[in-house]
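model this:
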Amino acid sequence: MARRMRIATYNVNGVRGRLDVLLRWLEMRQPDVVCLQELKAPQAAFPAAALEKAGYGAVWHGQARWNGVAILSRGDTPIETRRGLAGEPDDAQSRYIEAAVKGVIVGCLYLPNGNPAPGPKFDYKLRWFERLMARARVLLDSEAPVVLAGDYNVMPTDLDVYAPERWRDDALFRTEVREAYARLLDQGWCDALRALHPDEVLYTFWDYFRNRYARNSGLRIDHLLLSPPLQPRLRRAEVDREVRGWEKTSDHAPVWIDLADRTVRRRTKP
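The predicted structure is shown next:
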């Protein structure tokens, strides 16, 4: 049986308050690598001991009340390679962490929301996107196997939002943001979920208000992008939609991919 690596991204919307949900999902899905966003916990309050007991080592970049990102690895601890993005030395928001994990470079990101738009928050979002693209180019030029996973706060196309006409002026769907995402892909990245489900309506976020989850009025804003060395290894890409329906859960659902092991070779007859 061919081996695989399962990599997931999950905006937990508060890692301490939703730790039971996270642990339940980890047990259910058994991912090898997990990118978490919106920890909403300072560095010292991250539940490393509970995750270690569940079998996961971690590196994290915490922030009190807001933001925060982490990378988990089953059976070992990721080797951190970068914390934050270059370009704005005074930027104190915890939105990016990068690590070497099981032979892959993993960048975990939480891109700014940007609302209200236009305005300073939207300008910051666009600048942050440019800084991400600069780092993405460096990673591509290294020719290493790389995954950029997280909450991008972008619906790339009309297929990724339940009512496109209502979102045209929102910071998650404005033309400038979708064009930035398209330019990122044009560097050579592959949107894993869309690559295997090109025409399917798949959402990763449902607001708590107005019964959005039950009505399936969702958004696809959580993405895993693969560099060229990983693209031939992509086997599965799924959304664990049912997790959004659990009690005291996040407003996001986990998204995960399976990569074929790089050492797998087809057997041939002599």
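
all contacts plus neighbour counts: C-alpha atoms, from now on.
OK.

how about the helices in this protein?
Using DSSP state H, the helices of the chain run over 19-29, 48-53, 120-141, 175-186, 192-196, 212-215.

Could I get the buried residue list for the first one?
By neighbour count, with 16 or more other CA atoms under 10 Å as the criterion, the buried positions of helix 19-29 are 19, 21, 22, 26.

hmm, which two among those residues are most spread apart?
Using CA to CA, those span at most 10.4 Å, a distance reached by 19 and 26.

Contacts only, for residue 116.
With contact set as CA atoms under 8 Å, 6 or more residues apart in numbering, residue 116 has these partners: 122, 170, 171.

repeat that for 10 Å
Residues in contact with residue 116 (CA atoms under 10 Å, 6 or more residues apart in numbering) are 122, 169, 170, 171.

Quick one: residues contacting the closest residue to the first one other than its chain neighbours.
In space, not counting the residues next to it along the chain, residue 122 is nearest to residue 114; the distance is 4.0 Å by CA to CA, 6 or more residues apart in numbering. Contact criterion CA under 10 Å, 6+ apart gives 120, 121, 122, 123, 124, 125, 126, 153, 170, 171, 172, 177 as the residues in contact with residue 114.

And those residues, which is closest to residue 90?
Of all the contacts of residue 114, residue 124 has the smallest distance to residue 90: 12.4 Å, by CA to CA.

Surely residue 238 and residue 195 touch.
No - in this structure, residue 238 is not within contact of residue 195 by CA atoms under 10 Å, at 11.2 Å.

Please provide the structure for the following sequence as well, for comparison with the first:
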Amino acid sequence: MKIATYNVNGINGRLPVLLQWLKEAQPDIVCLQELKAPQKRFPVKEINAAGYQAIWKGQKSWNGVAILAKDLEITEVQNTLPGDSEDLQSRYIEAIIDQMVICCLYLPNGNPCPGPKFDYKLDWIKRLKKRTHQLITMELPAIIIGDFNIIPGPEDVYKPERWENDALYRTEVRKAYNELLNKGWLDSIRTLYPDEKVYTFWDYLYKAYDRNAGIRLDHILLSPYLHSSLQSGGVDRHVRGWTKSSDHAPVWIELDK
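The predicted structure follows:
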């Protein structure tokens, strides 16, 4: 089974790119982030025509998450991250697919830092840790997948010294990410490529993609139940080079299921 995540950076404006990639890569499950479209403007007809069912949580102009599945039933569990009833940002959607819990997230950026946006990010991470602890305790086959807006370590960023005060790389967020791993979640891409520079995002400025001046923000974490199922994975880096593509590239893994 092939499972992927892709921050599309505007699903309607970049729909041709998304559809082209879906046709090429043929993933079974896809988690999308940064839809930048209200609920009624999600292109469900086009997604269905491509062979996928979908659930989504939109938001006008910002955020937005979705889960797509091909030839698999999707049962939505929740479309907000528990813990703050006043948080109206569309950043989390959770479903059961093929007896797995799929948690698709678009974690807050947190910049400028310090400030209220960074405080919101840290609070969001606390809520996420609580939910992930529940999944571990229940010993469920679960996947936390999406744009974490966290650079885990210096091996995940071009010139890390330039990012020390950025909310994507602050000590607090990297520590929180490592705490997830210490609780039993497996960073699938880093496990498959322990010693390689692997990036998933390249800025539009300064020819970052051409210079491979990237960062790794998009992650697929597996609960202990699924560790032994991991077979392969990678980043479809070439998609970032397509015309009118997102500044992120799709990330995928294959599980032996």
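
Can you give me the TM-score here?
Laid over one another, the chains give 0.99 as their TM-score (TM-score structural alignment, normalised by the length of the second structure), with 257 aligned residues with a CA RMSD of 0.7 Å.

which neighbours do residue 19 and residue 26 of the first structure share?
Here residue 19 of the first structure and residue 26 have residue 51 as joint contacts, going by CA under 10 Å, 6+ apart.

Count the residues that sit near the equivalent of residue 63 of the second structure over in the first structure.
Using TM-score structural alignment, the equivalent of residue 63 of the second structure in the first structure is residue 67. Neighbour count of residue 67 of the first structure, defined by other CA atoms under 10 Å: 24.

What distance do you get for residue 67 of the first structure to residue 19 of the first structure?
To residue 19 of the first structure, residue 67 of the first structure is 16 Å away according to CA to CA, to the nearest Å.

And residue 85 of the first structure, by the same measure?
Counting by CA to CA, the gap from residue 85 of the first structure to residue 19 of the first structure is 27 Å.

which residues of the second structure does stretch 131-145 of the first structure align to?
Taking TM-score structural alignment, stretch 131-145 of the first structure hits residues 127-141 over in the second structure.

in the matching stretch, what counts as buried?
Buried residues in stretch 127-141 of the second structure (16+ other CA under 10 Å): 127, 128, 129, 131, 132, 133, 135, 136, 140, 141.

what range in the second structure matches stretch 242-260 of the first structure?
Under TM-score structural alignment, the match for stretch 242-260 of the first structure is residues 238-256.

For the matching stretch, list every residue counted as buried.
Under the neighbour-count criterion of 16+ other CA under 10 Å, stretch 238-256 of the second structure has 239, 240, 245, 246, 247, 248, 249, 250, 251, 252, 253, 254 buried.

Count the residues that sit near the counterpart of residue 117 of the second structure in the first structure.
Alignment note (TM-score structural alignment): residue 117 of the second structure maps to residue 121 of the first structure. Counted with other CA under 10 Å, the neighbours of residue 121 of the first structure add up to 16.

Was I right to think residue 252 of the first structure contacts residue 221?
Yes - Residue 252 of the first structure is in contact with residue 221 according to CA under 10 Å; the separation is 9.1 Å.

Would you mind listing the residues touching both of those two?
Shared contacts of residue 252 of the first structure and residue 221, defined by CA under 10 Å, 6+ apart, comprise 151, 203, 204, 205.

Residue 11 of the first structure: which of these is nearest?
residue 151 (6.6 Å).

That closest one contacts residue 38, correct?
Yes - Residue 151 of the first structure is within contact range of residue 38, at 9.0 Å (criterion: CA under 10 Å).

More neighbours: the two, which one.
Legend: neighbour count by other CA under 10 Å for residue 151 of the first structure and residue 38, higher for residue 151 (27 against 24).

got the contact list for that one?
Applying CA under 10 Å, 6+ apart, the residues near residue 151 of the first structure are 9-11, 35-38, 95, 108-113, 204-205, 220-224, 252.

what do you get if the cut-off is 7 Å, keeping everything else the same?
By CA atoms under 7 Å, 6 or more residues apart in numbering, the residues touching residue 151 of the first structure are 11, 37, 109, 110, 111, 221, 222, 223.

Would you mind measuring from it to residue 27 of the first structure?
22 Å.

Of the contacts of residue 116 of the first structure, which pair is most distant in space?
Of all pairs drawn from these, the greatest distance, 11.3 Å, lies between 122 and 169 (CA to CA).

Tell me which of these two has more neighbours.
Remark: of residue 122 of the first structure and residue 169, residue 122 carries more neighbours, 21 against 14, as counted by other CA under 10 Å.

quick one: that one and residue 115 touch, right?
Yes - look at residue 122 of the first structure against residue 115 with CA atoms under 7 Å: they come within range, at 6.0 Å.

shared neighbours of these two, which are they?
By CA under 7 Å, 6+ apart, the residues touching both residue 122 of the first structure and residue 115 are residue 171.

Relative to residue 22 of the first structure, how far out is residue 185 of the first structure?
Taking CA to CA, one finds residue 185 of the first structure at 30 Å from residue 22 of the first structure.

what do you get for residue 39 of the first structure?
12 Å.

What does residue 172 of the first structure correspond to in the second structure?
Per TM-score structural alignment, the equivalent position to residue 172 of the first structure in the second structure is residue 168.

Just list the residues touching the residue mapped onto residue 31 of the second structure from the first structure, thanks.
Residue 31 of the second structure maps onto residue 35 of the first structure when the alignment is built from TM-score structural alignment. Contact analysis of residue 35 of the first structure by CA under 7 Å, 6+ apart lists 8, 9, 10, 70, 71, 72, 108, 149, 150.

Show me the strands in the first structure, by range?
Here the first structure has its strands, by DSSP state E, at 4-11, 33-37, 56-61, 69-74, 79-83, 96-101, 104-110, 146-151, 190-191, 222-226, 234-239, 255-260.

Residue 71 of the first structure reaches residue 57, doesn't it?
No - Residue 71 of the first structure is not in contact with residue 57 according to CA under 7 Å; the separation is 8.4 Å.

So if I had to pick from those two, which one is more boxed in?
More crowded of residue 71 of the first structure and residue 57, by other CA under 10 Å: residue 71, with 30 against 19.

For the more buried one, which non-adjacent residue is spatially closest?
Of all residues not flanking residue 71 of the first structure in the chain, residue 35 sits nearest, at 4.7 Å (CA to CA, 6+ apart).

which residue lines up with residue 177 of the second structure in the first structure?
Using TM-score structural alignment, the equivalent of residue 177 of the second structure in the first structure is residue 181.
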